[in-house]
Each structure stands twice: as structure tokens, then as C-alpha cells.
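A.B. asks: Just to be clear, the model below is a prediction. Sequence and coordinates:
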Amino acid sequence: MKIRHVKDGVFTTVDDVELTTTAPEEGFYWIDADGEDLQILQPLFSLHDLAVEDCLTEEEQRPKIETYDNHYFIVVNSIRFDDEEIFLRALNIFLGRHYIITVTNQKINELRAVKPILWEQEVSEPDRFLYLLIDLVVDNYFTVSDRIEVKIEKLEEDILMHTKRSHLSEIIGLRSEILWLKKMLGPQKEVINILNKKDLRLIDDQLQKYFRDIYENAVKISENFETFRELMGNLREAYQSSIANRANEIMRVFTAITTIFIPLTLITGIYGMNFDNMPELHWKYSYYVVIGIMIVLGAGMYYLFRKRDWI
């Protein structure tokens, strides 16, 4: 557990034995904790049992906001994309009048990235810290969105140029990730909308206007992933079309080869009947003439098919 007193964006480390529920004269406390630390923090700040229970669960958390008498409990999902799988990590936040507690079970980059912003903007209020943190979380969705878009474009190019069976599993996997993420974006968008519209006494009225900008970004992100869902459907159709076209190309080549060999088979069939009255059978050059005719006939048919772009 890391306890910091934040005043004008400047951090001062506080020992846990010095931490009290009494509000500091200026600034606020930022407590970065994990699940085990809640045993100490819950009685100290009267954190609600249900909120603490949600922090301790290892299952994926649905974004939400709960308002209690002396604090708010907010859950948002941070996103990470490693080019193979999308990960959502729950960021649990307790917001009080003079403190903010962030509880995570895994490392979240936004908590590290928010520090220089607090210093740059000389932040001294926990509600403004909340705004900056959620703004970073939502902005990171745009970064992941851009990377997913690049991956989709590359996958589309690979399918059109060199279709492989492995592309289908990539399409199905990425599509399921996008659908799952889009499902989680809905509740998170609603949480931000509540921060934008609902009368919340622990958040300054002027600051609520800034949450409107975050909400608009959340809507854009949701629309982006809806577009990605449609693109994945188009990619699947393109894959199936490419496979069908390749099968047609193969069948066209096989048909052309079969067509070329039909007259050659006819010739060999005629001269394989072993009739006695076949003058060519006893001619000295008959074998070479027949072979030559077959070569010329096969080459001529191949040239004709190539000229007409049949193969």
C-alpha cells in the first residue's frame, strides 16, 4: 500500500500509521492499495462491505458506480492489447471528500501515467484526480482501437493476397474479442454518463462538465468497435470468397489439363485397339509422327487456353 498526500500536484509519502480519517488542511490523500490492504482501510474510512467484496473478487468486474453516505465506489475497466488478446483490468476507486483510494489486483499503466499530469496541473482535489484518471483510461481505448484497426487492415491485405486456413481462426478470435469488449463498453459508458449528469455532492459541479467530454469520447469508442464488428463480418465474407475463388482457379486448371489430354487419349486409344489393317502400325516413322502430332496438339490447345485466359 502506498499512501501519498497530494497538494498542488506535489506528492508527499505518508506512513500508514500516520493515516487518519481527518481531512488534511490542504490537498488530499491518494491511497494506492490492493485487496489485502482493505482490511486496514475499511474500518478506517467506513468503506461499504459490498464495495470491499467487489474489490476482492477475481472475476471480471462490470463497470458501475455506487453512492454511499460518505464515499462513492466506482469501477472502470482499463484496457490492454498485446496483438493476440484484449485484456480488461478492473480499476476500483473509492472517492471521499478528502481522499481517493485506488484498488487493483494487477498493474495498471494509467495509475503511473497520471502522476506527471497531477503535478503539471497542480491538482489538490480528489474529484479532479478522478477526472484525470478516467480520462486516461478512456484515451487508452483510442490507442487500442487504432492498433486493432491496423491489425484488421493487415489481416484483410493478407487474405486478399495469400489466403490461408489460419486466417479463419484469426478472424473468429478477433471478432469474439471485439464483441466481448463492445459488451463491456456499454456499462462503462453509462458510468461516465452518470458522472456527467447525476447530482453528485462529492464532485464539483464545474468539474462535471469535463466528464461530458469523456462521455463523448466513450461514445466514439463504442461506435469504433461497432464498426470493427461489421468489418470482421466483411473479412469473413472476403475469406470465404477468396477460398471459393482459389478452388475455382484450381478446378479451372484441372479442367484445362483434362481437356488437353482428351484428344491425346483418343489417339492412344485408337492405336491401342490392335487391329490388323492399320497401315500406320507397320510404317517405319509412325511412332514419331503420332508422338509429334500429340505434342503439337497438346501445345496448340495450351496456347489457345492461355490466349483466351482460361488458365
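C.D. replies: Sure thing, it's come through.

A.B. asks: contacts and neighbour counts: CA atoms only from here.
C.D. replies: Noted.

A.B. asks: okay, how far is it across stretch 51-61, tip to tip?
C.D. replies: 11 Å (CA to CA, to the nearest Å).

A.B. asks: Put this next to the previous one:
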Amino acid sequence: MIVFQEDRISKAIPGRLPDGPAIIMAAPQESGQAVALAGIVVVPGFPGAEEQSIHFESREDYDYLSLYLPDFSGAEDDAEPLECYLTRERLVVIGGGEVFGRLHRSLETDSSIHRNPVQALALLFNLILVEVAQPLETVDDAIDSLEEKAARRKPEDHASEIIALRKHLAAIKHCFDALYDLLEELEENRNNLFTKNQLQLFRAYKNKINRLANRTLNLREHLTQVREAFQNQLDISLNDTMRFFTVITAIFLPLTLIVGWYGMNLRMPELESAITYPVIIGVSLGFIAISLFFCKKKGWF
């Protein structure tokens, strides 16, 4: 646990916090101690961050925020739960992970934030937006790479990769929607913890989340177009195969007819001639050559 106050940073737990603004950062196992140190009497019944939810509650003397930031690489063990308790002069941040560490480093380097817990909360939201926006760039690059592959004559099947990207974008969109709803509730300012300027700042974050959500939808639409491009190329490849077999059938069907004629147990005078077989072979080869030339000229293969 670490306590940031206007004039000092305390890594040892004080017996009692003096009056004035303070920001308390603690690990999950220290949550009860940190909340008590801030003088907050917790109302039971909150869905904690460990329940994988982004949630906001406004109680009589404090606001509560549960921020569950999933790891978009798919490793659930790396997901980052954060909990925040906010009063007029105190902010308690409980958690661990990348965003928690960045907030810690920012508070250590900028003591002016210590005087304003709401400013520290705004900084936390800014760090969260940076964290959740990064996967969009990775997904965008992956979609561009798939689009280049889809332009090839005979692309490989990338259905599993496309499905994984769609699930990835759906998870990101869900996170943005939850953050947007949280900021909308925070904007109601039921405990009058925020000034007009601070509410405008949170509104700006909400608008940024809305833009990121729209970008996510655009990426999903782009991915759908890439999937259709792959399907079109696969259809073209299938059509080429069917055309090849159709040409082969068209060439050899008349030869099959000739074989059928001369394979019947009927008396055919021309069979008594010595040149009958060479003539039939020549006619068959000539027909094949003419058929191949005609199909090649038409561009059928």
C-alpha cells in the first residue's frame, strides 16, 4: 500500500490519515485496510471487479467504480481488475497490472495530482483509454494483411483467423460500451463530487470512447468485406475447377459415342477395311486438337 498526499508519499501505513486530499493505492489483499484508512464505510452488495464487470455505484458518501480490463490477447490470467472508491478528498485505487503501475509511476513523478483525487481519477481513465485502444491498431494491421492475401489468385483458407478477429473486436466493443455506460452514470454526479470543468473532462473521455467504439464497428465492417473477398476468390477457384471438368467432358463425350458405336455387337462393313482403325484414330485425335484449340481461344482454360 502507498499513500500520496500533498506534501509527501508514505509507503508505511499511517495509523490515521490527516485531513486533506489523499490518494491510496493498494493491492487486492489490502483493500479492506485501504478503504478503512480513507475513512470510507463500505456498503455491502457491490459486484467486485473480480466478477469480470465494469460497474458504477453512487452511494451516500462515496462513488464506487469496478473496472475489469480484459486482456485482449486471450489470456484470461492477465486480465486486470481495478476498484476505485472516491470521496470529496480521497481516492482509493485497488488492483495491479499495467494500468495500475502506470498510474503509480505518474503519481510519483507529478506531485500536483496529489492535491486533487478527481484529477487522479481522470488520469486513470486516460491510461485505461490508451490501454484499450492499442489492440485496435493490431487488429487493423491484421485485417490489412488478410486483405492483401485475399487479392491473390488462389488464397489459402483463413476462416479461423477471421473468426478469431471478429471475436476480438466483439470483446473490445463490449469493453467500450461498458466504459461509456460507466461514464454516463458518473456524469450524473449524484454526490456532487465533481465541478463543471471536471464533468466536461469526463464528457470528453466519453466522446472519445464513442469514437473508438465507432472505429471498432468500422473494423468489423472491413473484416466482413475481407471475408467476402476470400469467399469470392474461393468461388472463382471452384468455378475454374468446374469449367476444367466441363471442357474435358465436352471433348471426350463424342469419343465415348464412337466407342459405343463400334463396341456394339453389330456387323459394320467398314470394320473389314484395313484403314478403318487408323482413320478412326486420326478423326479422334483431330477432334481433340480442334476442341482444345477452340476452348483455348475462348479462354476456357
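C.D. replies: Structure received. Not measured: the values here are computed from a predicted model.

A.B. asks: Any chance you could compute the TM-score here?
C.D. replies: The TM-score (TM-score structural alignment, normalised by the length of structure 2) is 0.81; 296 aligned residues with a CA RMSD of 3.3 Å.

A.B. asks: Give the aligned range of stretch 241-258 of structure 2 in structure 1.
C.D. replies: Using TM-score structural alignment, stretch 241-258 of structure 2 lines up with residues 250-267 of structure 1.

A.B. asks: Show me the contact partners of that stretch.
C.D. replies: The contact list for stretch 250-267 of structure 1 (CA atoms under 8 Å, 6 or more residues apart in numbering) reads Met294, Leu297, Gly298, Met301, Tyr302, Phe305, Trp310, Ile311.

A.B. asks: again, 7 Å this time
C.D. replies: Met294, Gly298, Met301, Ile311 (CA atoms under 7 Å, 6 or more residues apart in numbering).

A.B. asks: same deal with stretch 45-62 of structure 2?
C.D. replies: Under CA under 7 Å, 6+ apart, the answer for stretch 45-62 of structure 2 is 63-68, 81-83, 85-87, 178-179, 182, 190.

A.B. asks: if we can go back for a sec, restricted to helices, list the contacts of stretch 250-267 of structure 1.
C.D. replies: Among these, DSSP state H puts Met294, Gly298, Met301 in helices.

A.B. asks: Take the residues you listed and write them to JSON lines, including distance to Cys55 of structure 1 and neighbour count.
C.D. replies: Shown next, in JSON lines, are these (distance: CA to CA, whole Å; neighbours: other CA atoms under 10 Å):
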{"residue": "Met294", "distance to Cys55 of structure 1": "82", "neighbour count": "19"}
{"residue": "Gly298", "distance to Cys55 of structure 1": "77", "neighbour count": "19"}
{"residue": "Met301", "distance to Cys55 of structure 1": "76", "neighbour count": "17"}
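
A.B. asks: gap between Thr241 of structure 2 and Phe293 of structure 2?
C.D. replies: From Thr241 of structure 2 to Phe293 of structure 2 the distance is 19 Å (CA to CA).

A.B. asks: Stretch 203-217 of structure 2: how far from the chain's middle?
C.D. replies: Relative to its chain's centre, stretch 203-217 of structure 2 lies at 15 Å (CA atoms, centre = their mean, to the nearest Å).

A.B. asks: just the strands in structure 2 please.
C.D. replies: Counting by DSSP state E, one finds strands in structure 2 at the ranges 2-5, 9-10, 22-26, 55-58, 63-69, 80-86, 90-95.

A.B. asks: Val132 of structure 2: which of those strands is closest?
C.D. replies: Val132 of structure 2 sits nearest to strand 63-69 of all the strands of structure 2, at 7.9 Å, using CA to CA.

A.B. asks: What does Leu91 of structure 2 correspond to in structure 1?
C.D. replies: By TM-score structural alignment, Leu91 of structure 2 lines up with Ile100.
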